[in-house]
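Q: Turn this into a model:
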Amino acid sequence: METDYILRITQPLLQGAWTTVYTFLIVIVLSIPLGFLATLMANSRIKVLSGAAHSFIYVMRGTPLLLQVLFFCFGLPQLPVVGEYLVLDRFVAACLAFVLNYAAYYAEIFRGGLLSIDKGQYEAAQVLGLSRLQTMTKVLIPQMIRVTLPAMANESITLVKDTALLYAVAVPELLYYAQAAVNRDFTITPFFAAGVIYLLMTLLLTLLFRALERRFKFE
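A: All right, here's what the predicted structure looks like:
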């Protein structure tokens, strides 16, 4: 009987898991380059750019992600004058909050990776006559990726779990369907099933990053 029940709830849970995966992919694809851009801005000699980047990172890392999700979903439309133009779909608003939040965290990870690179690498690139763009793409970024992969793996796994915050704004993701099944059927089995799905997703992500770490380690 329990097996039949698990099979019955699997379809809606997998539907919610797809929303979780879809959100994860959107955030990863957008937040990593935005985070790197924020790192470059923070290290800029132009004080306006540097100050804006540092302020962005401080605010996004210093306030709870849940608060940011609620603000983008329900706070933006309440802003005076411009609020009526900032009414977004809840999923879009939540994804925007996730992207900005994780961009700030990735920016700090990338900053640490750049700081770990010996200054002699910069000097060697100048001696070889490489431009700043060539130095960045051929010398600094490959070394930065190698150093930051473990931290990026941890942050990405955290992102998978943080997608459960979509439940707070009634976006139908994995936890949303699990909670609905619990309320309907008066059993906690859906929570266990959802936990297994989360574990499988984080396991796959862990294996992927380990493969990437091995690749960059031996390059």
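Q: only C-alpha atoms for contact and neighbour calcs from this point on.
A: OK.
Q: Contacts only, for the nearest residue to residue 37 once chain neighbours are set aside.
A: Distances taken as CA to CA, 6 or more residues apart in numbering place residue 107 nearest to residue 37, at 7.8 Å, with adjacent residues excluded. Neighbouring residues of residue 107 by CA atoms under 8 Å, 6 or more residues apart in numbering: 32, 34-39, 57.
Q: Nearest residue to residue 14 in space, please, no chain neighbours.
A: Among residues not flanking residue 14 along the chain, residue 174 sits closest, at 7.2 Å (CA to CA, 6+ apart).
Q: Tell me the spacing between the one you found and residue 158.
A: Per CA to CA, to the nearest Å, residue 174 is found 15 Å from residue 158.
Q: And residue 13, by the same measure?
A: Relative to residue 158, and taking CA to CA, residue 13 is found at 20 Å.
Q: more crowded one of these two?
A: Using other CA atoms under 10 Å as the criterion, residue 13 and residue 158 rank with residue 13 on top: 24 against 12.
Q: Second chain to compare with the first, below:
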Amino acid sequence: MITRYLLTIKHNTLHRGFCTSRPSSNIFEKVKHFLLAEERENFDSDNIRKAHKKDGVDEEKWTLIYRDIGASRTFYMTAAFLPCFIIGSAVFVVDINTNSPSNRFDFVQKLVNDAEELGSLVVLPSVALALVIVFLARVQQLRLIRIYQNKTNTEEFMAIRSKYMITQFKETFRRDETTGFYFAEDQTDGARVALHFLFGNIQIGNRKFMIMDDMFRANNYRSYMLNETSVPPRL
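A: As a prediction, this is how the structure comes out:
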């Protein structure tokens, strides 16, 4: 009876198969796909519907005229990274100041050991990390994610932008409050990008922002919003 039972198990194993290996993690692939995946069309009807739903904006009243998918992706990546970095830094500082080396978290003590080995050279990665964080914070503050235009009052717009670097905020503005910056247009590509990241390329009210010209539905939406033309686009 036992022999027959063992033979039955062997038979089922051969025919059905068992997976004894752990499923591989595909988190990296998902992140890579999230960052690099090609859009069907920036203003595809499905993308427009999702944007209105995500932002809580009425499709009957507002038209999506600007959609920066790159800004949206970097927003979510930065919004996830910064809180983790702040929490990790807080744990590091508390652990260093309250525990002896033998009682610290492994990663904390490893960082301490690495810093001691580097000596004064530890300043270099520290400065590099600080610059990266400042850069991410600046980009998060400057870039507009989406812009809507009012269908009945074409002078009114609504921008979706970052607030406190981890949340999104809706801000309405009027066309007469916007101004484009053109001082960087005669510079080299590198200088122009640097100036845009430092000072933005448009101003709304008393705040500076950065937009990408090719992320508008069409150029006439951009030129009308920035007061370069007086003919409102078709909404």
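Q: Overlay them and tell me the TM-score.
A: TM-score for the superposed chains, counting by TM-score structural alignment, normalised by the length of the first structure: 0.25, backed by 90 aligned residues with a CA RMSD of 5.3 Å.
Q: Which helix or strand contains the residue nearest the centre of the first structure?
A: By CA atoms, centre = their mean, the first structure has its centre lying nearest to residue 102, at 4.4 Å. In the assignment (DSSP states H and E), residue 102 of the first structure maps to helix 90-115.
Q: Next, the buried residues of that helix.
A: 90-91, 93-111, 113-114 (16 or more other CA atoms under 10 Å).
Q: neighbours around the residue nearest to residue 14 of the first structure, how many?
A: Applying other CA under 10 Å, I find that residue 174 of the first structure has 28 neighbouring residues.
Q: Now do the same contact list for it.
A: 13-20, 164, 194.
Q: likewise residue 33 of the first structure?
A: Contact analysis of residue 33 of the first structure by CA under 8 Å, 6+ apart lists residue 103.
Q: Look at it and tell me its secondary structure.
A: For residue 33 of the first structure, the assignment made with DSSP: H, G, I helix; E, B strand; the rest coil gives helix.
Q: Quick check: residue 168 of the second structure is in a strand.
A: Yes. Using three-state DSSP, the assignment for residue 168 of the second structure is a strand.
Q: Which residue comes closest to it once chain neighbours are left out?
A: Residue 168 of the second structure's closest residue in space is residue 162 (CA to CA, 6+ apart), at 4.6 Å.
Q: Would you mark the buried spots in the host helix or strand of the one you found?
A: Per DSSP H and E, residue 162 of the second structure falls inside strand 156-163. Residues of strand 156-163 of the second structure classed as buried: 156-162 (neighbour count, 16+ other CA under 10 Å).
Q: what does stretch 66-78 of the second structure give?
A: For stretch 66-78 of the second structure, by 16+ other CA under 10 Å, it's 66-68, 71-72, 74-75, 77-78.
Q: Reformat these into CSV and put secondary structure next to each item.
A: Converted to CSV, the buried residues of stretch 66-78 of the second structure look like this (three-state DSSP):
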residue, secondary structure
66, strand
67, strand
68, coil
71, helix
72, helix
74, helix
75, helix
77, helix
78, helix
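Q: Nearest to residue 180 of the second structure among those?
A: residue 66 (15.4 Å; CA to CA).
Q: do you know how far that closest one is from residue 147 of the second structure?
A: 5 Å.
Q: I'd assumed residue 145 was in contact with residue 72 of the second structure.
A: Yes. Under the criterion of CA atoms under 8 Å, residue 72 of the second structure makes contact with residue 145 at 5.7 Å.
Q: Give me the neighbour count for residue 183 of the first structure.
A: 12.
Q: How about residue 160 of the first structure, nearest residue that isn't a chain neighbour?
A: Nearest to residue 160 of the first structure is residue 24, by CA to CA, 6+ apart, at 6.3 Å.
Q: returning to that earlier point: any of the contacts of residue 107 of the first structure buried? List them.
A: 32, 34-39, 57.
Q: Would you convert the residues you listed into CSV that also reports distance to residue 181 of the first structure?
A: Output for those, formatted as CSV (distance: CA to CA, whole Å):
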residue, distance to residue 181 of the first structure
32, 35
34, 37
35, 37
36, 41
37, 42
38, 41
39, 43
57, 38
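Q: out of these, who's nearest residue 120 of the first structure?
A: Distances from residue 120 of the first structure to these, taken by CA to CA, are shortest for residue 39, at 20.5 Å.
Q: Please name the nearest non-neighbouring residue to the closest one.
A: Counting by CA to CA, 6+ apart, the residue nearest residue 39 of the first structure is residue 107, at 5.1 Å.
Q: repeat for residue 60 of the first structure
A: residue 101 (5.2 Å).
Q: quick one: the helices in the second structure?
A: For the second structure, the helices defined by DSSP state H cover 2-16, 27-36, 45-55, 69-98, 106-118, 123-142, 189-199, 219-225.
Q: and what of the first structure?
A: Taking DSSP H as the criterion, the first structure carries its helices at 2-42, 47-62, 65-70, 90-115, 119-127, 132-134, 141-162, 174-185, 189-217.
Q: for those helices, which one ends up most surrounded?
A: helix 90-115 (a mean of 22; mean count of other CA atoms under 10 Å).
Q: what's the angle between that helix and helix 2-42?
A: Relative orientation of helix 90-115 of the first structure and helix 2-42, computed by axes from the mean of the first three to the mean of the last three CA atoms, to 10 degrees: 50 degrees.
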